[in-house]
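Visitor: one predicted model, sequence on top.
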Amino acid sequence: MEAFLTSTLVVALAEIGDKTQLLAIVLAARFRRPIPIIAGILIATLANHCLAALVGERASFLLDGDWFRYIVAGTFILMAGWTLIPDTLEEKDQKIGSMGAFASTLISFFLVEMGDKTQLATITLGAQFKSVLWVTAGTTLGMMIANVPAVLLGQKIIDKVPLALVRAIAAAMFAIIGVWLFIKTMT
């Protein structure tokens, strides 16, 4: 249960202001069909994060030892710094094409999430908890918590939520987890 709850919290916070959240807003504005967009986000995230959690879990078995736990802790601290840097959705990322809402969302979310901070967090969580199922379930729920409101409320959220404050809180959470892992590994 710790893997599920931690994964949900980490990704929900990391996703605020992330380029995939911005993509959700762009898709919602373009298609104005929330159900296919939400379904596309869900399936793309399940596929992407399942693979990421699996990579993390397998890497943890290959790299078992205190030194690897220090790397995982350091990764969380690096994620804290990365979270403070605002994402933008570049012009090249906005090309959606002539596909429908579901297909456009599925493909673009899967691809934009590659190498993204939430995917790297999922790999790290998979390595820490060694549970593909609970990490995937948690990170996917975290993505949905952050992105469903973006699809449904879009620009209204951006206008009202102070993203700098949310990024600072998310960064603090990553830093706390990293420090906690360092301390836990030292004892």
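Guide: Right, received. Where do you want to start?
Visitor: CA only for contacts and neighbour counts going forward, please
Guide: Noted.
Visitor: so what's the residue most central in space within the chain closest to, chain neighbours aside?
Guide: Central residue of the chain (CA atoms, centre = their mean): Thr118, 2.7 Å from the mean position. Among residues not flanking Thr118 along the chain, Val11 sits closest, at 5.9 Å (CA to CA, 6 or more residues apart in numbering).
Visitor: and what of Asp93?
Guide: Excluding the flanking residues, the one nearest Asp93 by CA to CA, 6+ apart is Val112, at 7.6 Å.
Visitor: enumerate every residue touching the residue nearest to Thr118.
Guide: Residues in contact with Val11 (CA atoms under 8 Å, 6 or more residues apart in numbering) are 118, 121-122, 139, 142-143.
Visitor: hmm, try it at 6 Å
Guide: Counting by CA atoms under 6 Å, 6 or more residues apart in numbering, Val11 makes contact with 118, 139, 142.
Visitor: restricted to helices, list the residues you listed.
Guide: Using DSSP state H, the subset of the contacts of Val11 located in helices is 118, 139, 142.
Visitor: ok, so of the residues you listed, who is nearest Phe61?
Guide: Taking CA to CA as the measure, Phe61 lies nearest Thr139 of the ones in helices among the contacts of Val11, at 20.7 Å.
Visitor: leaving out chain neighbours, which residue sits closest to Ile96?
Guide: In space, and not counting its chain neighbours, Ile96 is closest to Ser104: 6.1 Å by CA to CA, 6+ apart.
Visitor: so for the helix or strand hosting that neighbour, what gets flagged as buried?
Guide: Using DSSP states H and E, Ser104 sits in helix 101-113. Neighbour counts over helix 101-113 (16 or more other CA atoms under 10 Å) mark 101-110, 113 as buried.
Visitor: alright, now check it against this:
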Amino acid sequence: MALIIKTLLLVVVAEMGDKTQLLAMAMAGKYKIKQVLLGVFAATIFNHALAVAVGSYLNSIIPMGIVKVVAGVLFLIFGLWTLRGDKIDDECEKKNRFGPVATVALAFFLAEMGDKTQLMTITISAQNAHPIFILMGSTAGMLIADGIGILGGAWMCRNIPEIYIKWIAGTVFIFFGSVSIYNYTSSLSFIYMILYFLVLGVLIYLFGIKFSYNNRACSRILSHENNKEHKLQNMGNALPSRQIKK
């Protein structure tokens, strides 16, 4: 149970502001929320089952000490990735040859390939020997994060600066990554630790400030929300004119 909760929380943190969350929000502007979440669920099951299988295989062939050090490095990468932010290509939103659920599932599956939530699921699976629990936690985490984005994304963007969300999530990953690395390199000298934090500080500046996608997520969310409001206003304005004609 603890592994399910851990995986769920880490996936929720990783998914906030991620391109797949943005994609789910974009799809919610076209299809019913139930259809979007069903498509997300189907895509996540297949995508993260693949990730869990890869992680479990790595667990069986690589010594655990190496796995944990690599996992620490990957968590640092996830943290920097989160600080930089993410975006989605408009092409991802145009895959509409199938029904709503299939369209969302296909677009989401392709967008999730190589994404940090999939890579993180691989990392967690490589560290643990309970693939079913990890799949349950990662799937639930994706649904919760994307549900939060779809239902409360506009409210969050209007009331909580996007940069706060990014920095809190990024700091969580950087902290866990640093602790994991320290547990297996604590015998190194103090000079190496100083060098580590200097390099980490430079990377945080580059990814979190210099090359960050500032306000990309919120601008897209609010844009879709404004489009919805305009459509509703237009429908409301059209009703009286139709009644008059009758």
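Guide: Perfect, thanks for sending it. Predicted model, so just to flag it, every value in this text is computed and none were measured.
Visitor: save the buried residues of helix 101-113 of the first structure as a markdown table, and put in distance to Gly65 of the first structure too.
Guide: Below are these laid out as a markdown table (distance: CA to CA, whole Å):
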| residue | distance to Gly65 of the first structure |
| --- | --- |
| Ala101 | 45 |
| Phe102 | 43 |
| Ala103 | 42 |
| Ser104 | 42 |
| Thr105 | 39 |
| Leu106 | 37 |
| Ile107 | 37 |
| Ser108 | 37 |
| Phe109 | 34 |
| Phe110 | 32 |
| Glu113 | 29 |
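Visitor: let me know the closest of these to Asp64 of the first structure.
Guide: Checking these one by one against Asp64 of the first structure (CA to CA), the nearest turns out to be Glu113, at 27.0 Å.
Visitor: picking up where we left off before, report the two of the buried residues of helix 101-113 of the first structure separated the most.
Guide: Comparing all pairs in those by CA to CA, the longest separation belongs to Ala101 and Glu113, at 17.5 Å.
Visitor: returning to what we had before: measure the residue nearest to Thr118 of the first structure to Ala53 of the first structure for me?
Guide: As judged by CA to CA, to the nearest Å, Val11 of the first structure and Ala53 of the first structure stand 13 Å apart.
Visitor: any idea which helix is longest in the first structure?
Guide: Determined from DSSP H, the single longest helix within the first structure is helix 34-62.
Visitor: check the mean deviation of it from the second structure.
Guide: Helix 34-62 of the first structure, aligned to the second structure and superposed, deviates on average by 1.0 Å (mean CA distance after the TM-score superposition for the first structure).
Visitor: that helix to helix 101-113, inter-axis angle?
Guide: With axes from the mean of the first three to the mean of the last three CA atoms, to 10 degrees applied, the angle from helix 34-62 of the first structure to helix 101-113 works out at 30 degrees.
Visitor: packing partners for helix 34-62 of the first structure?
Guide: When contacts are defined as 3 or more CA pairs under 6 Å, 6 or more residues apart in numbering; DSSP states H and E, helix 34-62 of the first structure sits against helix 101-113, helix 117-129, helix 132-153.
Visitor: go again using 10 Å as the cut-off
Guide: helix 19-31, helix 66-83, helix 101-113, helix 117-129, helix 132-153 (3 or more CA pairs under 10 Å, 6 or more residues apart in numbering; DSSP states H and E).
Visitor: next up, the contacts around the nearest residue to Phe110 of the first structure once chain neighbours are set aside.
Guide: Distance criterion CA to CA, 6+ apart; nearest residue to Phe110 of the first structure, sequence neighbours excluded, is Ala44 at 4.9 Å. Counting by CA atoms under 10 Å, 6 or more residues apart in numbering, Ala44 of the first structure touches 38, 50, 103, 105-111, 113, 140.
Visitor: which two of the residues you listed have the greatest separation?
Guide: Cys50 and Ala103 (19.4 Å).
Visitor: before we move on, back to that, the helix or strand in which the residue nearest to Thr118 of the first structure is found vs the second structure, mean deviation?
Guide: Per DSSP H and E: Val11 of the first structure is located in helix 2-15. Per the superposition on the second structure, helix 2-15 of the first structure and its aligned residues are separated by 1.2 Å on average (mean CA distance after the TM-score superposition for the first structure).
Visitor: got the angle between that helix and helix 117-129?
Guide: With the same axes, to 10 degrees as the basis, helix 2-15 of the first structure and helix 117-129 are set at 160 degrees to each other.
Visitor: just the buried positions in helix 2-15 of the first structure, please.
Guide: For helix 2-15 of the first structure, a neighbour-count test (16+ other CA under 10 Å) marks 3-15 as buried.
Visitor: from those, which is closest to Lys95 of the first structure?
Guide: Distances from Lys95 of the first structure to these, taken by CA to CA, are shortest for Glu15, at 20.9 Å.
Visitor: what about the closest residue to the closest one other than its chain neighbours, distance to Ile85 of the first structure?
Guide: In this structure, Glu15 of the first structure finds its nearest non-sequential neighbour in Ala146, 6.2 Å apart by CA to CA, 6+ apart. According to CA to CA, Ala146 of the first structure stands 18 Å off from Ile85 of the first structure.
Visitor: more neighbours: which of these two?
Guide: The neighbour count for Ala146 of the first structure versus Ile85, taken as other CA atoms under 10 Å, is higher for Ala146 (22 against 14).
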